[in-house]
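[1] sequence and predicted model, in that order:
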Amino acid sequence: MQKNPKNEANKITKVLRTAGFDQFPIKVREVALEYSKAVCPEAPISAIKPVPIPSFEGMLKKNPKGDKWIIGVNEDVASSGRINFTIAHEFAHYILHRDLQQDFQCAPKDMHTWDALGKKIEAEADVFASYLLMPADDFRSQVSGQELSIDLLRHCADRYDVSLTAAALKWREIAPGRVVVLAAKDGFLDWSSSNDRAFKSGAYLATSKHLIEVPATSVLARSIRSASGDKARIDARAWFPKEPEGLEIIEHAFVVEGDGYNYALGILTLPGRDREADDEEDLLVPLTGEPTFR
């Protein structure tokens, strides 16, 4: 039977809370090692090892004897948030997909070579990792009643020890209405991810199919390094030509800097439509561009 990534992550959260281990950030290394022994004692995860290979994120591999699995993670040129998410992502492959194959190697550059099944299992692993590290009920309690800001996202990123981008993508799921999160470099989009309500309304940007330039009127076109980020109202049709004339969207832009990567993170919030999609069961929305949670 196919496993649901959200349900499986929530199941682990319930186990942790019942055992009294409900503090954040989740100790994902310990969870992966101990939980795998409980669910599959004949072939658990035996170790999580550093694998310093350039352009490599993580891997899950079964040993030749078939009685152990090993997670490998590139800890070079990466923040603790990216490392945590990578470990959770590989743990997801173990929980969800270990019956499908015996070797998972995950790197952003590989995305464009994945077949339909490959893209599906990578998306499922990201969803599992997101719900394991940032349980929806706790995340809602952190952001409820608060206006989106860089401080709010940083608070969430620090609480769960994830990247700012992972926190922004989680906020995209929790926030009411239509939300699109994207990243830009050198005037063009790297990737874009719409929540279910935005995607079903046609508010998405197909960066995997087209080279998309940042609109001249966008905040991202002039984003600067600022402790508070930037925010403005702009014409919705600058990004989404099919939106009604005169409709405005709120655009946030934050400059994200790290060791070996820099980009502008954008969050677009669009007014709701008369008929909103059900957001509780369809959170696994197609992602365009490179994997983004890290």
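    Received, thanks.
[2] make it CA atoms for all contacts and neighbour counts henceforth
    Noted.
[3] and the nearest residue to Tyr160 once chain neighbours are set aside, how far from Asn84?
    In this structure, Tyr160 finds its nearest non-sequential neighbour in Pro25, 4.4 Å apart by CA to CA, 6 or more residues apart in numbering. Distance from Pro25 to Asn84, counting by CA to CA, to the nearest Å: 10 Å.
[4] mind checking the SS state of the residue nearest to Tyr160?
    Here Pro25 is recorded as coil under DSSP: H, G, I helix; E, B strand; the rest coil.
[5] show me where the stretch 151-294 of the chain has its helices.
    Using DSSP state H, counting those that start in this stretch, the helices found in the stretch 151-294 of the chain span residues 164-174, 196-200.
[6] ok now do Arg98, which residues does it touch?
    Contact partners of Arg98, counting by CA atoms under 8 Å, 6 or more residues apart in numbering, are absent.
[7] next, the one to line up against it:
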Amino acid sequence: MGELMVSKSPKSEANKITTVIRTLGFDQFPINVREVALEYSSAICPQAPIVAIKPVAIPSFEGMLKRSPKGDQWIIGVNEDAASSGRINFTIAHEFAHYILHRDLQQDFRCAQKDMHTWDALGKKIEVEADVFASYLLMPADDFRKQIDGHDLSIDLLRHCANRYDVSLTAAALKWREIAPGRTVVLAAKDGYLDWSSSNERAFKSGAYLATAKQTIEVPAASVLSGAVRSATGETARLDARVWFPREPEGLEIKEHAFVVEGDGFGYTLGILILPERDREEKGDDELLEPLTGTPSFR
């Protein structure tokens, strides 16, 4: 299957659709991803478009993309049980991504929130690509920059972005992590342990990452996350960088934000660690949103 794969850039494909939307005069947010998926697929592949987006109760799955037995149409299914509109929106965009990027590879995609390190290399690649496409389609980088320029990170800023794009607070935080300058790590904690962690490229290259896919990592007792409680503003503090990253220089401080996120059937503490910049060679802006050490729940 890997030999058949024709690589498309998830960012470029999402940006191409954004350009079409803007050309038609619909540069408004949140993007109606249901309408976009149906109409765009019909325009680019009229012989086998997406014909419906249906609520489907799929135990342990967030969503699916399935081709009809005749091969002349596709259907997106979304598990809407106890899901917020932001989670549903991102799931639809994720399945639409599989259609745009991967429909020549498989006839059936079933996407669940599970550890990426349990998948084979191709499975992990296409799931990461689908999340990147969805992120750029729902939250175009240029518009996101306009929302955050001149503003310090805060729960209000993340909520503004989440509401503007109809995505989850975590999806907005992961996009902020990519767009904001400097070294940033976004993570989620449940029951005293990290569920996942995602460093931006600058942080990862400097060694500031938490390998949650390889080991169980307890939330440090000295961190803000360890005692965070639900509040309207979240909690912020400065602390020694070595609380989280022992290899950082002595005396270096980082800024830690903690936001308790609660919803139907789920709850976790979202953490954002901002480290001082260090002089290191950077990669270009076209890198994927990697490394993902664990499975960030964009939804």
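    It's in. Just so it is clear, the model here is predicted, and its values are computed rather than measured.
[8] what's the TM-score for these two chains?
    The TM-score (TM-score structural alignment, normalised by the length of the first structure) is 0.98; 294 aligned residues with a CA RMSD of 1.0 Å.
[9] ok so, going back, more crowded one of Pro25 and Asn84 of the first structure?
    Per other CA atoms under 10 Å, whichever of Pro25 of the first structure and Asn84 has more neighbours is Asn84, with 24 against 16.
[10] the more buried one matches what in the second structure?
    Using TM-score structural alignment as the criterion, Asn84 of the first structure maps onto Asn89 of the second structure.
[11] run the chain-centre distance for the helix or strand harbouring that match.
    Per DSSP states H and E, Asn89 of the second structure falls inside helix 85-102. On the basis of CA atoms, centre = their mean, to the nearest Å, helix 85-102 of the second structure sits 11 Å off its chain's mean C-alpha point.
[12] what's the answer for stretch 47-57 of the second structure, then?
    On the basis of CA atoms, centre = their mean, stretch 47-57 of the second structure sits 23 Å off its chain's mean C-alpha point.
[13] which residue numbers in the first structure go with that stretch?
    Here stretch 47-57 of the second structure aligns to the first structure at residues 42-52, judged by TM-score structural alignment.
[14] straight-line length of the matching stretch, end to end?
    Terminal residues of stretch 42-52 of the first structure are spaced 29 Å apart (CA to CA).
[15] return the set of buried residues in it.
    Ala43, Pro44, Ile45, Ser46, Ile48, Val51 (16 or more other CA atoms under 10 Å).
[16] picking up where we left off before, would you mind measuring from the match of Asn84 of the first structure to Pro30 of the second structure?
    Remark: distance between Asn89 of the second structure and Pro30 of the second structure (CA to CA) = 10 Å.
[17] could you name every residue contacting both of the two?
    Common neighbours of Asn89 of the second structure and Pro30 (criterion: CA under 8 Å, 6+ apart): Asp166.
[18] the first structure: matching residues for stretch 210-222 of the second structure?
    Aligned using TM-score structural alignment, stretch 210-222 of the second structure spans residues 205-217 in the first structure.
[19] cool, and stretch 180-187 of the second structure?
    Stretch 180-187 of the second structure covers residues 175-182 of the first structure once aligned (TM-score structural alignment).
[20] which other residues reach that stretch?
    Contacts with stretch 175-182 of the first structure, where a contact means CA under 8 Å, 6+ apart, come from 168-169, 172, 189-198, 203-204, 265-272, 276.
[21] kindly report the same for stretch 62-81 of the first structure.
    Applying CA under 8 Å, 6+ apart, the contact partners of stretch 62-81 of the first structure are 42-53, 56-61, 83, 86-87, 90-91, 102-103, 157, 161-163, 258-260, 294.
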